[in-house]
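Participant: sequence and predicted structure below; questions after.
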Amino acid sequence: MQYESRRRDKEDLYWKLGTEEFRKMLAGLQKCEPFMQQFRTWKDVIKFMRKGTSQDPRKSEVLRAILQAFASNNDPRWHNILLAIFWPGLCSIDKRKAKWDENDEERWQNITTTFIEVICRIDLSKRSERLVQKIYNDTVHRFYDRCSRAWKNIGVETTADEAELIELAGGAEDLNFDLIELHEAQETAIERLREYLVAGRIKEPDFHLLVGTRIYGKTIREYAREAGINYQTAKKRRQRAEAALRLVEWWKP
């Protein structure tokens, strides 16, 4: 149930950013940084940071403002704001490198702890551009170092070579957080349907049909063609699957 737990953590984090104390932090930042005045809420900031790719120089401008504010007062609440901005990127590291630490909860805790270490150590006098890539890459490398120390302590050989590490960090050159978050949402939805399948609450044909039409947005006609069944059969199967899913969701505690 790690997906459900992660979803609740994310919702709690986003709720926190909407509270009065965080609204005051944004207002204070806007007094010092005119560029930030275009944002009404932290939700607007996050939405801006998710659009397009990490190479947009305006994203470094936002991060510079936040990191400078953090450096001036060391208020740990800035951690929450940066964590919300980078959430999809951190989830991407977590999914792609699950083999580095097979304990789901410990792995996520180590990734977020590593991320906080990175933003605390960043020196804007040495690097003030391409900050999304800088923070993402440093998090990957420091997380790998953390895992390497753990492997060494228990006598396990390194499970990643330098080429693999470079390939993973290289993904930051053109990060698209919107796309990452879409994939995260799709995987979460698929995992939930798979849990229903394993529990016997829906049948396997229902699972495949719901994944195809509900999650990946295929039409019933497209799904019928790919599955090799006629349209009417697919339509009735979809109706039965939706009815079964509504019943499952209704009874779910």
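Facilitator: Ah, there it is.
Participant: hey, let's count contacts and neighbours off CA atoms from now on
Facilitator: Noted.
Participant: could you find the closest non-adjacent residue to R194?
Facilitator: Nearest residue to R194, sequence neighbours excluded (CA to CA, 6 or more residues apart in numbering): F207, at 7.2 Å.
Participant: element containing the one you found?
Facilitator: Counting by DSSP states H and E, the element that carries F207 is helix 204-210.
Participant: okay, buried residues for that helix please.
Facilitator: 206-210 (16 or more other CA atoms under 10 Å).
Participant: list of residues touching it?
Facilitator: By CA atoms under 8 Å, 6 or more residues apart in numbering, the residues outside helix 204-210 that reach it are 193-194, 197, 223, 237-238, 240-242.
Participant: pull out the buried members of those.
Facilitator: So, by 16+ other CA under 10 Å, the buried ones in those are 193-194, 197, 223, 237-238, 241-242.
Participant: do you know how far L168 is from L182?
Facilitator: 19 Å (CA to CA, to the nearest Å).
Participant: before we go on, here's another structure to hold up against the first:
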Amino acid sequence: MTYIALRPMGYGEPYTRSIGSVQAPVNKMLPVAGKLWCGSQNSIKIINPLTLSTEVTFQVTSNANRCIQCIVSSGQGVWIATTQSSKVMLYHATSYEFLMDVSIAQAVAQKLHSADDIIRQHKAACLRITALMVCKDLLWVGTSAGVILTIPMPRITSMTTRASLTVPVVTGLVYGHTGHVRFLTCIDMANSSAQSKTDQSRCSDQNENLRNIQDQPRRASMAATMATLATRMLVISGGDGYEDFRTNVSNESAGRDDSTNHLLLWQV
């Protein structure tokens, strides 16, 4: 994509603005703090959605062959990964300052320590980030090695600078994929379970019971419990094969499902 289009409310032709080019198309877009971040080749272009003008442009990497692969945001932080890279970079959402980069290579190597030498060396040589997602104050990272990692996100304010941050610890999950992690997504478990209820009378009875509760401490406790349940999430990864990184015991079925797509689910 080399341009963006904004269609006015109602009828009318869309307004268009050229952002990228044939050589450097726009392949990623994300709304951040009232602006639109566009990944064009190895650069980020920040667009004002009201004027459709490019306000800021900066390079994420000097290597023009490494395009923007993933962009996710949380609060005042924007996490970016490029193709063919095993590092994720953090930028400030409003000052656009580069804050830190985090390498996932060591954490992946630890999960692959029991793998066959040839497989381990191949995955290490080709290691790159394939998916990013933010959930529960964690940055979830999918990799070409099949390893899924989590990174605790630092608290970022309008005054946060690079010098005030320390590099967080990267943790690899026990379960992952044999091949590439194709995507990461999440769903609110409380909302999905509420939508699936069909017993309306039971729901009505529960609401009536809640209204009849007179004990304030008990009501406060129940409210806290309901708030906790409301924030329960289900994280889903999709990728090639399934891998338990705790063991490398070979068996007859090893390798049989390596090319079969699998979904892995975590309650968070």
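Facilitator: Now that the structure is in, tell me what you want to look at. Quantities reported herein were computed from a predicted structural model and do not represent experimental measurements.
Participant: TM-score for the pair, please.
Facilitator: Once superposed, chain against chain, the TM-score is 0.25 (TM-score structural alignment, normalised by the length of structure 1); 106 aligned residues with a CA RMSD of 5.7 Å.
Participant: if we can go back for a sec, of the buried residues of helix 204-210 of structure 1, which is the nearest to F70 of structure 1?
Facilitator: L210 (44.9 Å; CA to CA).
Participant: related to what we said a few turns ago, strands - which of the buried ones among the contacts of helix 204-210 of structure 1 land there?
Facilitator: Judged by DSSP state E, strands contain none of these.
Participant: looking at these, which is nearest R142 of structure 1?
Facilitator: R194 (33.4 Å).
Participant: do you know how far the closest one is from P205 of structure 1?
Facilitator: 12 Å.
Participant: repeat that for H79 of structure 1.
Facilitator: Taken as CA to CA, the span from H79 of structure 1 to P205 of structure 1 is 44 Å.
Participant: same question, E226 of structure 1
Facilitator: Taken as CA to CA, the span from E226 of structure 1 to P205 of structure 1 is 13 Å.
Participant: contacting residues around M49 of structure 1?
Facilitator: 59, 85, 177.
Participant: need these in CSV (columns: secondary structure).
Facilitator: Shown next, in CSV, are those (DSSP: H, G, I helix; E, B strand; the rest coil):
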residue, secondary structure
K59, helix
I85, helix
F177, helix
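Participant: can you add neighbour count and distance to K16 of structure 1 and give the residues you listed back as CSV?
Facilitator: Rendered in CSV, the data for the contacts of M49 of structure 1 read as follows (neighbours: other CA atoms under 10 Å; distance: CA to CA, whole Å):
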residue, neighbour count, distance to K16 of structure 1
K59, 21, 22
I85, 22, 13
F177, 23, 21
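Participant: export the residues you listed to a markdown table and tack on distance to A189 of structure 1?
Facilitator: Converted to a markdown table, the contacts of M49 of structure 1 look like this (distance: CA to CA, whole Å):
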| residue | distance to A189 of structure 1 |
| --- | --- |
| K59 | 30 |
| I85 | 22 |
| F177 | 18 |
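Participant: ok, of those, which one's closest to D9 of structure 1?
Facilitator: I85 (14.0 Å).
Participant: quick check: that closest one touching I46?
Facilitator: Yes. Under the contact definition of CA atoms under 8 Å, I85 of structure 1 touches I46, with a separation of 5.4 Å.
Participant: which residues in the stretch 1-150 of structure 2 form strands?
Facilitator: 3-6, 15-18, 26-32, 35-40, 43-48, 53-59, 68-74, 77-82, 87-92, 98-103, 129-135, 138-143, 148-152 (DSSP state E, counting those that start in this stretch).
Participant: what's the helix or strand for the residue nearest to the spatial centre of structure 1?
Facilitator: Nearest to the geometric centre of structure 1 sits P88, at 2.2 Å (CA atoms, centre = their mean). If you go by DSSP H and E, P88 of structure 1 is part of helix 77-96.
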